[in-house]
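> my questions are about this predicted structure, shown below with the sequence.
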Amino acid sequence: MLFVLKYPTYILAIFVVLFLLWGCESKKKKGSPEISEGSVEYTISYTPEIMEKSFSFLLPEKMTYYFRDGSERISFKGELGLYSLDFISDHSTDSSSTLLKIINKKMFVPSSESKKLFIFRSLKEGQVKFIKDSTRTILGYESHKATIHLNDKQKTEIEVWYTPEISTPTTNKNTPFSEVPGVMLEFSIYFNDVLFKLTPKTVEKTQLPESLFAVPPDYSATTIEEIEQTIAGILQ
């Protein structure tokens, strides 16, 4: 108490410094993403017209997006685990590998031949528009709205809800969504005249293993044409 009475100016200065440091730290946390490494699991839904097709039971039911600074993996899973389609992106070399597994057949396209993710091809010329003052909370994360207008005959518009609270410096790189500053929680993919609507189920903050971003040794190299033809065969 005597120290406080004797040195009131010093005590006040200490409190001011602590307050300023606390304020700077709070601003830093507010402006930084809450999650920069982890995964988002989505459920996939389709239009009633597509669900009436004979191939609808073969369409993937879920997608998982794994992310960290410099690496991403998009994984589609089919009914009963009969097949999986994966895209692994290595942003340090600006390349990606495409993997396809159908029952016991495992194929991959080397990164040198798979620089772009073909699943997004129909969106590549789309125009991204950010909708100001349009926010909602998805799985506890504040999300912002954007739209992508496609240059197709139907003038398709895709709605995107993304959150800057989950992001890395390389989020959405090498995709038509590269302008979107955060992980997309709700969005759609338009491929081979099929609209895939993705809705988030879970978000997990976790350290991802290196093996997740590597091509397994039991996969055989193939061409992107064979992968696309195989996928197109499923969607017929």
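Perfect, I can see it now.

> can we go C-alpha only for contacts and neighbour counts from here?
OK.

> mind listing the helices for this protein?
2-6, 8-31, 48-51, 224-234 (DSSP state H).

> for residue 105, which of the ones you listed is the nearest?
The minimum distance between residue 105 and the helices of the chain falls on helix 224-234, with 11.6 Å, by C-alpha to C-alpha.

> buried ones in the closest one?
224, 227 (16 or more other C-alpha atoms under 10 Å).

> show me how far that helix is from its chain's centre.
Relative to the mean C-alpha coordinate of its chain, helix 224-234 is positioned 23 Å out (C-alpha atoms, centre = their mean, to the nearest Å).

> contacts made by that helix with the rest, please.
55, 58, 59, 98, 100, 107, 109, 113, 114, 192 (C-alpha atoms under 8 Å, 6 or more residues apart in numbering).

> and the last one, how far from residue 109?
Summarising the geometry, the distance separating residue 192 from residue 109, computed by C-alpha to C-alpha, to the nearest Å, is 20 Å.

> looking at the two, which is more packed in?
residue 109 (24 against 13; other C-alpha atoms under 10 Å).

> before we go on, here's another structure to hold up against the first:
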Amino acid sequence: MNRSVNQLVGVAVILFSLSSCISKSPKEISEGRIEYDIEYDTLTLSRIDKKILPSSLVVLFCNNNTINTIDGLSGAITISIISQPSKKEFTTLLKVFNKKLYHSEPYTNGHYPALYARIPKVNIDTLVRDCDYIGYKCKSVMGYFADNPDNRFEIIYTKQIAIDNPNLNTPFENIDGVMLGFNLRFNNLEMKFRARNVAKENINNDAFKIPKDYKKVDFQTMTDLIYLLQQ
């Protein structure tokens, strides 16, 4: 009898230990917000006032729809990209003070939205390692822009945030997961993005709609305007 009791206690302890381990692992989320900080090297900060540089990136996601928004000058300038797989469509939104413009286009292989149009493809090393980042199980790999193989940077990504093909039609399309750490380069300006927070929250479908006060422009106009902002 005592032996049976001891066995039951042992099984209970094991089950409790397993449940404790499981509870510490973050659950996969399919709706919420990711907030990133943007860092710059000392050379950039020595020639450009940090106050006018983009300071943050926010990604909202729900049902595979995403909107990525980067801003500068305390929100006076914002660039957003809306991705809607159900419509197979990207939309770029640009706000420069009171001027508000947008351009929509279908998914096309090998074609990037206006924000990425002048950015080379990112190549990925074959060595991938496991890591933990802000509570998520991630992969870490080194990447580089195709035109500058000597300048490598770390890319951190996870499969625990449920967004299908999150890097579709971007220079990072070879990364199979949501990136929590990566670099972007606009002209000679290199930006280092690091997620500081991932929060599960309800996202209204209106977040993925084109605001009514935005005016439609063509792809070339949008690309040229974004390029001018990078000077």
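Good, I have the coordinates. Computed from a prediction, not measured in an experiment: that's the story for all the values here.

> could I get the TM-score for this pair?
In this superposition the chains share a TM-score of 0.78, using TM-score structural alignment, normalised by the length of the second structure; 212 aligned residues with a C-alpha RMSD of 3.1 Å.

> report the buried members of the contacts of helix 224-234 of the first structure.
Among the contacts of helix 224-234 of the first structure, those buried by neighbour count (16+ other C-alpha under 10 Å) are 59, 98, 100, 107, 109, 114.

> distance check, the last one against residue 190 of the first structure.
Relative to residue 190 of the first structure, residue 114 of the first structure is positioned 19 Å away (C-alpha to C-alpha).

> just the strands in the second structure please.
Using DSSP state E, the strands of the second structure run over 31-39, 56-62, 65-72, 77-84, 89-96, 99-106, 122-133, 136-145, 153-158, 178-186, 189-200, 215-216.

> so for residue 14 of the second structure, which of those sits nearest?
That would be strand 136-145 among the strands of the second structure, by C-alpha to C-alpha, at 23.5 Å.

> so that closest one aligns onto which residues of the first structure?
Aligning strand 136-145 of the second structure against the first structure (TM-score structural alignment) gives residues 141-150.

> not counting the matching stretch itself, show me its contacts.
122-123, 125-132, 134-137, 155-165, 185.

> quick check, distance from that stretch to the centre of its chain.
On C-alpha atoms, centre = their mean, the centre of stretch 141-150 of the first structure falls 13 Å from the chain's centre.

> and what of stretch 175-190 of the first structure?
Put simply, stretch 175-190 of the first structure sits 7 Å off its chain's centre (C-alpha atoms, centre = their mean).

> do I have it right that residue 91 of the second structure meets residue 112?
No - judged on C-alpha atoms under 8 Å, residue 91 of the second structure makes no contact with residue 112 at a distance of 11.1 Å.

> buried deepest among the helices of the first structure, which one?
Burial of the helices of the first structure is given as mean neighbour count (mean count of other C-alpha atoms under 10 Å); helix 224-234 ranks first at a mean of 14.

> where does it end up in the second structure?
Helix 224-234 of the first structure maps onto residues 219-229 of the second structure, going by TM-score structural alignment.

> give the contact list for residue 94 of the second structure.
Counted by C-alpha under 8 Å, 6+ apart, residue 94 of the second structure has contacts 77, 78, 79, 80, 100, 101, 102, 222.

> again, but for residue 178 of the first structure
By C-alpha under 8 Å, 6+ apart, residue 178 of the first structure lies in contact with 171, 172.

> if we go to 7 Å?
In this structure, residue 178 of the first structure makes contact with residue 172, judged by C-alpha atoms under 7 Å, 6 or more residues apart in numbering.

> map it onto the second structure.
For residue 178 of the first structure, the aligned residue in the second structure is residue 173 (criterion: TM-score structural alignment).

> how about residue 93 of the first structure?
Aligned partner of residue 93 of the first structure by TM-score structural alignment: residue 87.

> and the residue nearest the centre of the second structure?
Nearest residue to the geometric centre of the second structure (C-alpha atoms, centre = their mean): residue 179, 5.3 Å.

> isn't it up against residue 154?
No - assessed by C-alpha atoms under 7 Å, residue 179 of the second structure is found out of contact with residue 154, at 10.6 Å.
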